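> the sequence and its predicted three-dimensional model are supplied below.
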Amino acid sequence: MMRKIIHVDMDAFFASVEQHDNPKLRGKPVIVGGLSGRGVVSTCSYEARKYGVHSAMPMYMAKTLCPHGVFLPVRFQRYREVSEKVFDILYSVTDIVEPLSIDEAYLDVTDIDKNPEDIAKEIKEKVYMTTGLTVSAGVSYNKFLAKIASDWNKPDGLMVITEDMVPDILRPLSVSKVYGIGKKSSERLKKIGVEKVDDLLKLSQDELRNIFGKYGKEIYDRIRGIDSRPVETYRETKSIGKETTLKKDTSDVDLLLKYLRGFANIVSSELKSEGLYCRTVTVKIKTSNFIVHTRSRTLNEYIDLPDDIYSVAESIFKEAKIIQPVRLIGLSVSNLSAIKIKQLSLFDLDVKRNLKIDKIVYDVNKKLGGHFVKRGSDM
């Protein structure tokens, strides 16, 4: 039996909540994130995206691109309230829900004797009636294609990808749209003249294995519309992190610390969206001679605030005393737990709906999204 998978993704979630709560902001470029000079954009409205603003961008850069934008702080409690209403709707449809972040999820509706497109329409209508917000939905027979479909007509989109549509849908796409191909892999493929899925389809399975290692077979299948990954009602998150390769090697300590500050904000956002805390902070540095330095510190208590995460990362970075110019810098957190009762629930749903918390005592966890995380991530 061919599966029926739906991917739902709230449109510019944080910014949309702000525009809903304050109608005067509708139609204006709204940018939500850390407002300090070292803050980063959590998400922005579609009006702001027209100016080149995007999530994870340093806030000072967003202000340069869109100086007339409306800049607002993150209100996690409010976003969680709205998210709870959205997920109540999803769980009223099926128990087989895989939350990716605070505003994004997969649903497996294979066993529901109903057209999946009609189910997606009902979800969209209920979300709008309940929250006043729009959600984009994608319907297909696997997770990869459902995600492609939900991105197709944003915002407020609904698309169905059937088996006969796959070649025409996938071939023109950038390889970066393929789940499992990140920025680095995309750049590596570009160097050998592979930029579109159509180019990727010309490579043999062995050639893809040489490029992607053990994941070569998965990529080979995925670009042909094959994806057997199940919708998981619980996915254990072992770590959350962010890293970037710099456009130019640098020894500028202040600049590198700005990156760590931004990463701390992003990681904190993802932790909060999943109701998690961390106890281990890791800083990764690759120098111009391609040597990778990884330093970790495990704390006596759990943290989730950006300032706390950054403080540990800053200390680790300074103690590392890196001499060579840096070409890559990253920050991650691990040793995750929902140890505080007030944070035990991601959406304050009942036990059945809370990612099987009763079975695992919620020792360790996964959105968004995401993104925004990336769930994983807010978006």
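Received, thanks. Numbering: from 1, shown residues only.
> all contacts plus neighbour counts: C-alpha atoms, from now on.
Fine.
> what's downstream of the longest helix anywhere in the chain, the next helix or strand?
Ranked by residue count under DSSP state H, the longest helix found in the chain is helix 253-274. Sequence order places strand 278-287 as the next helix or strand after helix 253-274, per DSSP states H and E.
> against which helices or strands is that next one packed?
strand 292-303, helix 306-320, strand 326-334 (3 or more C-alpha pairs under 8 Å, 6 or more residues apart in numbering; DSSP states H and E).
> and the second one with helix 253-274, angle?
Which is helix 306-320. With axes from the mean of the first three to the mean of the last three C-alpha atoms, to 10 degrees defining the directions, helix 306-320 sits at 140 degrees from helix 253-274.
> can you list contacts of helix 306-320?
Under the criterion C-alpha atoms under 8 Å, 6 or more residues apart in numbering, residues 257, 260-261, 264-265, 267-268, 281-283, 295-297, 303, 331 lie in contact with helix 306-320.
> also this one, for the comparison:
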Amino acid sequence: MENDAKKQYRKIIHIDMDAFYASVEQRDHPEYRGKALVVGGLPEGRGGVVATASYEARKFGVRSAMPSKKALQLCPHAIFIRPRFAAYKEVSQKIREIFSRYTDLIEPLSLDEAYLDVTEDKLGVGSAIEIAKQIKQAIKDELQLTASAGVSVNKFVAKIASDINKPDGLTFIGPSQIESFMEKLPVEKFHGVGKVTADKMKRMGLHTGADLKQLSEEEMTAAFGKPGRFYYQIVRGIDDRPVQPHRETKSMGAEDTFAYDLTTLDEMHAELDKIAATVVTRLEKYNLKGRTITLKIKYHDFRQITRNQSFAIPVGDMDTITATAKQLLLATQPENMRIRLLGISLSNFGDLPVKTKQDEPSEQLRLDL
């Protein structure tokens, strides 16, 4: 980290709600309090996926994105419930209102986490640590929920810091601490380093930030491509990304994981009709139309593909979305396939050049909520 006493550092807070969906359910339903609670797909039938779990369930190894059947095996006494996204969104808006008392520079990452730039705060508190304490207390007093906060001079370190003392934690990593902290950090803890990349790093003998620091920027980019430059910078505490309060909506859609695999075209078409209806409702709410319609398919073996089609003018009507999704599905030759998930999304909302693209199959398993 640059050792410059005159340097003007930013004051960045990362707020991450603790087991958000599960905590809202335990708050609203006293019978769930103190119990192992799993929010997500139910384990019956083929089973769904865990969205989040209470800390009582996490003690047994239950984690987000885990198949619900495995969660049940790990924690047989767990209570499984489906998510109530409307309720979580309402709470998330109230949390955002608390943030806005201190700053307008708020970058939400999801319903339950956000970055705040409080370099200049509205109330003149001056201390980012004190602001984080006040926000945590307001969330506790007004919403009966707990949040963890990370405070530092950039987004990357603040996000890592918020995860250190969960739940209800507050961790400050100052400028003089950053490099030594990053050197001790295991590579799998670096935000943005997934399991595949972490495994590759370990095979190269790179287990901590200190190991990564031994590689030049050229060696990092040669080994990991474009992200290598980011890893090179972040292990040295360099992250100049601003907090972006008005992140542009890139896409909007909906998807569903089914209780049983779909095996007939009639079943698939029926589900696409339902998903398309949800998409149209969301588009109308935000008065959006898009030029690109994307179909997402996940098969029984978790293999995932996407197919898309672009139009010369923006679309958003039910007929076009449904017909296009079904046409894209048919092009994948779905007969005799077992489909676990279907999703439809629209993108390319701005005045961008029309581009038709067919994505390659992806093996990535991702939970989209």
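Everything's here; your move. Quantities reported herein were computed from a predicted structural model and do not represent experimental measurements.
> next, format the helices and strands packed on strand 278-287 of structure 1 as CSV and append mean neighbour count.
Shown next, in CSV, are these (neighbours: other C-alpha atoms under 10 Å):
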stretch, mean neighbour count
strand 292-303, 15
helix 306-320, 18
strand 326-334, 23
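> work out the gap between the longest helix of structure 1 and the centre of the chain.
Relative to its parent chain, helix 253-274 of structure 1 has a centroid offset of 14 Å by C-alpha atoms, centre = their mean, to the nearest Å.
> kindly report the same for stretch 29-40 of structure 2.
Distance, centroid of stretch 29-40 of structure 2 to centroid of chain: 22 Å (C-alpha atoms, centre = their mean).
> read off where it ends up in structure 1.
With TM-score structural alignment applied, stretch 29-40 of structure 2 matches the range 22-33 in structure 1.
> and if you look at stretch 152-169 of structure 2?
The aligned range for stretch 152-169 of structure 2 is 140-157, by TM-score structural alignment.
> over to stretch 226-235 of structure 2?
Residue span in structure 1 matched to stretch 226-235 of structure 2, by TM-score structural alignment: 214-223.
> pull out the buried positions in the matching stretch.
Gly216, Lys217, Glu218, Ile219, Tyr220, Arg222, Ile223 (16 or more other C-alpha atoms under 10 Å).
> what count of nearby residues applies to the equivalent of Lys250 of structure 2 over in structure 1?
Residue pairing (TM-score structural alignment): Lys250 of structure 2 is matched to Lys238 of structure 1. Residues within reach of Lys238 of structure 1, counting by other C-alpha atoms under 10 Å, total 13.
> how about Ser127 of structure 2, what's its partner in structure 1?
Taking TM-score structural alignment, the alignment pairs Ser127 of structure 2 with Asn115 from structure 1.
> reformat the helices and strands packed on strand 278-287 of structure 1 as JSON lines; add distance to Lys184 of structure 1.
Below are those laid out as JSON lines (distance: least, C-alpha to C-alpha, whole Å):
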{"stretch": "strand 292-303", "distance to Lys184 of structure 1": "16"}
{"stretch": "helix 306-320", "distance to Lys184 of structure 1": "24"}
{"stretch": "strand 326-334", "distance to Lys184 of structure 1": "12"}
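> identify the residues contacting the match of stretch 226-235 of structure 2?
144, 170, 178-180, 197, 200-201, 204-206, 208-210, 227.
> over to stretch 186-206 of structure 2?
Under C-alpha under 8 Å, 6+ apart, the answer for stretch 186-206 of structure 2 is Phe156, Lys159, Ile160, His207, Thr208, Gly209, Asp211, Leu212.
> now list the buried members of those residues.
Using 16+ other C-alpha under 10 Å, the buried members of the contacts of stretch 186-206 of structure 2 are Phe156, Lys159, Ile160, His207, Thr208, Gly209, Asp211, Leu212.
> give the contact list for the aligned residue in structure 1 for the fourth one.
Translated: His207 of structure 2. Here His207 of structure 2 is matched to Glu195 in structure 1, going by TM-score structural alignment. Applying C-alpha under 8 Å, 6+ apart to Glu195 of structure 1 gives the contacts Ser174, Val175, Ser186, Leu189.
> ok, 10 Å please
Residues near Glu195 of structure 1 by C-alpha atoms under 10 Å, 6 or more residues apart in numbering: Pro172, Leu173, Ser174, Val175, Ser176, Ser186, Glu187, Arg188, Leu189.
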